[in-house]
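Enquirer: Build me a structure from this.
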Amino acid sequence: MSEAKQMLFARNVICICIEKKESGDYIGLLWHQYSDDSIEFNGVSDMLMLMDDLYDEWDFPQRSLEKREFNKTRDHEEMNGDPDNLVIDKVQAASGVKNVQNKRGSLGTFFVQVKFRQNATWQGTVIHEESNKKFDFTSAMGLVEIIDKSMSSN
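Expert: The predicted model follows:
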């Protein structure tokens, strides 16, 4: 009996394609379903920041903690937006949805769904494409550890 292929279907799935490893750090591309273009990252910390920026842009999943700003005041209307009209719905309507399930990195491929951004970190699920294994993580550091262990076992 063949093993069923693990897949994630969510509004915020990001495909991490690892292209090379330099000085113990990973370099590669991020793909998401709202763009035909990839986003290059140069190291794990860059990757995490870029992903967090996308989640902020989409406002999905929403942060449980707001970034502290001292010089800027937020518009009251922006803070109390309509909960029925999500930003990610507008992004999806404007750009359509592309397939990221066919993207592959030369060293490794990971499909990440962050379900929550609570306690100043991420919680979610990741699938390592090459091993077809699905893992849950409770922090961004946990995600990095899963990626690193999976890459080491390749």
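Enquirer: Could you use CA atoms for every contact and neighbour count after this?
Expert: Will do.
Enquirer: Confirm that V144 lies within a helix, as I assumed.
Expert: Yes. Counting by DSSP: H, G, I helix; E, B strand; the rest coil, V144 is part of a helix.
Enquirer: That one: neighbouring residues, count only.
Expert: Around V144 there are 15 other residues, counting by other C-alpha atoms under 10 Å.
Enquirer: want to put them side by side, so please do this one too:
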Amino acid sequence: MEKTQWYLGAPNSVVLCVDRIGAGQPEGRFYHAYAREGTSFSNMEEAIFQLERFYDSLNFPHPTTDSRTFINRGGHTESRKERTRIMRDDELLGRHGDLGTFIIRVQHRQNSSWQGRITWMDRNRTLYFRSIWEMIKLVASALDTVSEQEDAALEQSWQDE
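Expert: Take a look at the predicted model:
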């Protein structure tokens, strides 16, 4: 398979690796160029919050709305430090999940959501998403496709015997 869709293209690109489905939720880790080890997550909500913190630490893409909270932080703003790339693109693209691997490129953070592109590396297919919710649904539909194929393969093996 030709890997024409496998590129990062931005300093905030991440490789999302899904290893298993636990309690109905994808579990795995994601990688970015600024750390060798992956950041683990046990559900998509946790992954989204961790990715949002990562984007905030880079201040890229810059959000068009401020984060809202019930807790008054007294105007405290987190200082942004310059990050140094530790992993090369080819190292990042070499990371893979057991169930699925996705390259996430968030291009904008507008209307308190994300807009960008997601590449399903296993199928070399890229789609644009207009919100975090749409991105989550794209990941879920890819994982559903994988589980349907596994179910079909299991059914075929039972029929063969």
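Enquirer: Now do the strands for the second structure: every range, in order, please.
Expert: Here the second structure has its strands, by DSSP state E, at 14-22, 25-31, 39-41, 100-108, 115-120, 125-129.
Enquirer: Tell me which of the ones you listed lies nearest to S67 of the second structure.
Expert: S67 of the second structure lies closest to strand 100-108 among those, at 15.1 Å (C-alpha to C-alpha).
Enquirer: Just put the strands of the second structure in TSV and tack on mean neighbour count.
Expert: Formatted as TSV, the strands of the second structure follow (neighbours: other C-alpha atoms under 10 Å):
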stretch	mean neighbour count
strand 14-22	21
strand 25-31	22
strand 39-41	17
strand 100-108	22
strand 115-120	20
strand 125-129	16
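Enquirer: a markdown table for those, including distance to V139 of the second structure?
Expert: Formatted as a markdown table, the strands of the second structure follow (distance: least, C-alpha to C-alpha, whole Å):
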| stretch | distance to V139 of the second structure |
| --- | --- |
| strand 14-22 | 9 |
| strand 25-31 | 9 |
| strand 39-41 | 14 |
| strand 100-108 | 8 |
| strand 115-120 | 8 |
| strand 125-129 | 11 |
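Enquirer: can you tell me how far K134 of the first structure sits from E22 of the first structure?
Expert: K134 of the first structure sits 26 Å away from E22 of the first structure, going by C-alpha to C-alpha, to the nearest Å.
Enquirer: and if you look at D52 of the first structure?
Expert: For D52 of the first structure, the distance to E22 of the first structure - C-alpha to C-alpha - is 23 Å.
Enquirer: One more: H128 of the first structure?
Expert: Distance from H128 of the first structure to E22 of the first structure, by C-alpha to C-alpha: 20 Å.
Enquirer: Then G108 of the first structure?
Expert: G108 of the first structure sits 14 Å away from E22 of the first structure, going by C-alpha to C-alpha.
Enquirer: Tell me, how many residues neighbour the closest residue to P11 of the second structure other than its chain neighbours?
Expert: Spatial nearest neighbour of P11 of the second structure, excluding adjacent residues (C-alpha to C-alpha, 6 or more residues apart in numbering): A33 at 7.6 Å. The local packing of A33 of the second structure (other C-alpha under 10 Å) involves 21 other residues.
Enquirer: try R68 of the first structure
Expert: 7.
Enquirer: again with L50 of the first structure
Expert: 16.
Enquirer: Kindly report the same for F70 of the first structure.
Expert: A count of nearby residues for F70 of the first structure, using other C-alpha under 10 Å, gives 6.
Enquirer: how near is it to M79 of the first structure?
Expert: F70 of the first structure is 16 Å from M79 of the first structure, where distance means C-alpha to C-alpha.
Enquirer: Over to Q33 of the first structure?
Expert: 27 Å.
Enquirer: And K115 of the first structure, by the same measure?
Expert: Separation of K115 of the first structure from M79 of the first structure (C-alpha to C-alpha): 22 Å.
Enquirer: go on, Y34 of the first structure?
Expert: In terms of C-alpha to C-alpha, Y34 of the first structure sits 25 Å off from M79 of the first structure.
Enquirer: ditto for N12 of the first structure
Expert: Applying C-alpha to C-alpha, the value for N12 of the first structure to M79 of the first structure is 22 Å.
Enquirer: Please identify which of these two sits among more neighbours.
Expert: Neighbours per residue, other C-alpha under 10 Å: of N12 of the first structure and M79, the larger number sits with N12, 21 against 8.
Enquirer: Just give me the match in the first structure for W120 of the second structure.
Expert: Structural alignment (TM-score structural alignment) places W120 of the second structure against H128 in the first structure.
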